[in-house]
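> Provided below are the primary sequence and the corresponding predicted coordinates.
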Amino acid sequence: MTTTITVEGMSCGHCEQTVEDALRDTNGVTDATADHEREEARVEGDAEVTALVEAVEDAGYDAEA
């Protein structure tokens, strides 16, 4: 399953990598790709949306499903 969440606060490739790493460390995530220009992250797997948002926020960015 693919889930797309909105991520605000990313400004560069390093930010994307930080968000991707946080999401990939979330239980149930098999892959994640962040795009700072589109302000979103696409996540593969069966993780709960609330867990995805929490992971991104814990990494220092604003997120919503």
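Okay, I see it. Residues are numbered from 1 along each chain as shown.
> when you work out contacts or count neighbours from here on, use the C-alpha atoms and nothing else.
Fine.
> which parts of the longest helix anywhere in the chain are buried?
In the chain, with assignment by DSSP state H, the single longest helix is helix 13-24. Going by neighbour count (16 or more other CA atoms under 10 Å), the buried part of helix 13-24 is 15, 16, 17, 18, 19, 20, 21, 22, 23, 24.
> second structure follows, compare the two:
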Amino acid sequence: MSESATLTVTGMKCGGCENTIVSKVSALPGVKSVKASHQDKQVGVEFDPDQTSLDEIEDTIVDAGFKVE
């Protein structure tokens, strides 16, 4: 079973920022897909809640230098 979430993320300025978030969040266990848009200030993620939590995903984004609103 998987869950989807769309997070508002500030601090992304370019495609490189998007790639950083996608690569770091994708490395978490149970993450099935990640899409980041610096223009929309959004990160969409599909994940297995039995393997990772939304809090862990948010912490990973913050640890990468961005802010989750």
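Structure received. Since we're looking at a predicted model, the values are computed, not measured.
> corresponding residue for residue 14 of the second structure in the first structure?
Matched by TM-score structural alignment, residue 14 of the second structure corresponds to residue 12 in the first structure.
> that match and residue 36 touch, don't they?
Yes. Checked against CA atoms under 8 Å, the pair residue 12 of the first structure and residue 36 is within contact range at 6.4 Å.
> these two: which is more packed in?
More crowded of residue 12 of the first structure and residue 36, by other CA atoms under 10 Å: residue 36, with 19 against 11.
> just the helices in the first structure please.
In the first structure, the segments counted as helices under DSSP H are 13-24, 49-58.
> please convert these to CSV, extending it with distance to residue 5 of the first structure.
Formatted as CSV, those follow (distance: least, CA to CA, whole Å):
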stretch, distance to residue 5 of the first structure
helix 13-24, 11
helix 49-58, 8
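> and residue 6 of the first structure, which of these is closest to it?
Ranking those by proximity to residue 6 of the first structure (CA to CA) places helix 49-58 first, at 8.9 Å.
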